[in-house]
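Asks: The sequence isn't on hand, but the structure is:
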């Protein structure tokens, strides 16, 4: 799909021989192996936190140390990133073979690099500012845990791993929760508003382990990203925006946190 297109994703050739029952089963399998599974664990994690005490008194650590021996920690970190992307490979495989390459069906192509990168940066700026506001509000209301974006020890590979982790989140979430979900739910006859809301709520649900504030913030992010997709049919700017936001959070915290007395 050309980068300048403003048609909705339904304009892309999404013909399939699959029945509604098969598409539904496929959706359940894909999300059961990935972000749907994360959502279930996230809900259970939130319930466990609520039984411990106030959320404001608890801490959630992203990108923790996985092994106390540096090179085994590096190995586990890289393996975790690679295996997390397997559902993306599965989705690309499932969407191939219908006359249009899977990357183009998802809008995951760099047709106009400067425009695509510019859109990604713009979305990242909007979401970044909003995220800080929602986090601060959630902490003030006591409905959000304290977040530690990166707890890795300082090694030569720390920053590259955090960047790869950010890219992993961007690719996995935007390809599955926006591009793939939109295509398949349209094939099932869902309306655009219903798909947008489902995408946004799903995005929020697998962040519930961080508290109610991040759930609200990610639902709002999901609404914006889903609306953008309905206007452009492009996933790549969303991937870039997500990766930029997470990179700034992960790497910024890892580099500046100890200097200002937090993290480390």
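Replies: That came in fine, so what should we check first? Treat the numbers as computed from the prediction; the structure is a model and nothing was measured.

Asks: from here on, contacts and neighbour counts on C-alpha atoms
Replies: Fine.

Asks: Now do the contacts for residue 152.
Replies: Residues near residue 152 by C-alpha atoms under 8 Å, 6 or more residues apart in numbering: 63-65, 158, 254.

Asks: In PyMOL, how would I select just the buried ones from these?
Replies: Of the contacts of residue 152, the buried ones go into a single PyMOL selection, burial set by 16 or more other C-alpha atoms under 10 Å:
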select buried, resi 63+65+158+254
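
Asks: Which pair in the contacts of residue 152 has the greatest spatial separation?
Replies: Greatest spacing in the contacts of residue 152, by C-alpha to C-alpha: 65 and 254 (12.5 Å).

Asks: Quick check: buried residues in the helix or strand hosting residue 48?
Replies: Element membership for residue 48 (DSSP states H and E) is helix 35-52. Neighbour counts using 16+ other C-alpha under 10 Å place 35-36, 38-39, 41-43, 46, 49 of helix 35-52 among the buried residues.

Asks: of those, closest to residue 178?
Replies: residue 35 (11.9 Å).

Asks: Return the distance of the closest residue to the closest one other than its chain neighbours relative to residue 105.
Replies: Nearest in space to residue 35, with sequence neighbours left out and distances taken as C-alpha to C-alpha, 6 or more residues apart in numbering, is residue 206 at 6.8 Å. With distances taken as C-alpha to C-alpha, to the nearest Å, residue 206 is found 25 Å from residue 105.

Asks: One more to weigh against that first structure:
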């Protein structure tokens, strides 16, 4: 009887654990994102006339802006540490349940760079198309020349996004949803929908683009079981957005206005 009770309670514990992890991380972002797009969609002005800021300043005082930016990145990575703790194996590879090991760092980096090109270029086209159709908010980048530490902080922010999203939205959710008996394609589609949802604050085209990215990343992870190429690709994409986009917005204002 005790064994039966333990077996029947395990799925409930897995679901409870998932809700806690997501509530501390990307799940909260998804809720805020839905509220943000509903707020934007119910305003008098069209979505295309509204803006959202990327990596905004957190204080008018430079020293405290740096402190707040660093602390935000640090504490956003704490749920990743929680996931690592929950899925850590005693035997090597310690993070095998997350598809993380460093045995093929060079190949994973090259694969990630190629994947960044495959995802990044269509992403730019989709954003510009969304702007032309009035379906995407104007994404306002942080200026690159504000402080000496602006670019390093933006690179850390790109690393934070790549690590957090791929570890939690792919590695962790795949591991836990498999425990619940979900099929591969059900997991791929569900995690892709989740990825699109927490980007919805930028507009419907951002949801579509990130949903497509989630499908590709999920399929690649299910096929190869390696998370490192996805983390590298995500980092490179966000680094290009955070640093390359502000330069492009200033250089080609008519295109990005």
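Replies: Right, received. Where do you want to start? If you're wondering where the values come from, they're calculated on a predicted model, not measured in any experiment.

Asks: Of residue 206 and residue 105 of the first structure, give the one with the bigger neighbour count.
Replies: Counted by other C-alpha atoms under 10 Å, residue 206 of the first structure and residue 105 do not tie: residue 105 has more neighbours, with 27 against 21.

Asks: What's the more buried one aligned with over in the second structure?
Replies: Following TM-score structural alignment, the counterpart assigned to residue 105 of the first structure within the second structure is residue 97.

Asks: List the residues that contact its match.
Replies: Contacts here follow C-alpha under 8 Å, 6+ apart; on that basis residue 97 of the second structure touches 87-89, 171-172, 175.

Asks: Could I get the full set of helices for the first structure?
Replies: Assigned by DSSP state H, the first structure shows helices spanning 20-32, 35-52, 70-84, 86-95, 102-106, 113-141, 158-173, 181-187, 192-205, 212-232, 236-256.

Asks: Go through those helices and name the closest to residue 149 of the first structure.
Replies: helix 236-256 (5.2 Å).

Asks: OK, contacts around whichever residue in the second structure pairs up with the residue nearest to residue 35 of the first structure?
Replies: By TM-score structural alignment, residue 206 of the first structure lines up with residue 198 in the second structure. Neighbour list for residue 198 of the second structure: 26-27, 29-34 [criterion: C-alpha under 8 Å, 6+ apart].

Asks: Go through the contacts of residue 97 of the second structure and name the one nearest residue 182 of the second structure.
Replies: Relative to residue 182 of the second structure, and with distances defined as C-alpha to C-alpha, the nearest of the contacts of residue 97 of the second structure is residue 175, at 10.2 Å.

Asks: The closest one pairs with which position in the first structure?
Replies: The equivalent of residue 175 of the second structure in the first structure is residue 183 (alignment by TM-score structural alignment).

Asks: and residue 29 of the second structure, what does it touch?
Replies: residue 198.

Asks: Could you find the counterpart of it in the first structure?
Replies: In the first structure, residue 29 of the second structure lands on residue 38 (TM-score structural alignment).

Asks: Repeat that for residue 17 of the second structure.
Replies: So residue 17 of the second structure corresponds to residue 26, using TM-score structural alignment.

Asks: And for that match, the neighbour number?
Replies: Neighbours around residue 26 of the first structure, by other C-alpha under 10 Å: 16.

Asks: distance of it from residue 202 of the first structure?
Replies: For residue 26 of the first structure, the distance to residue 202 of the first structure - C-alpha to C-alpha - is 17 Å.
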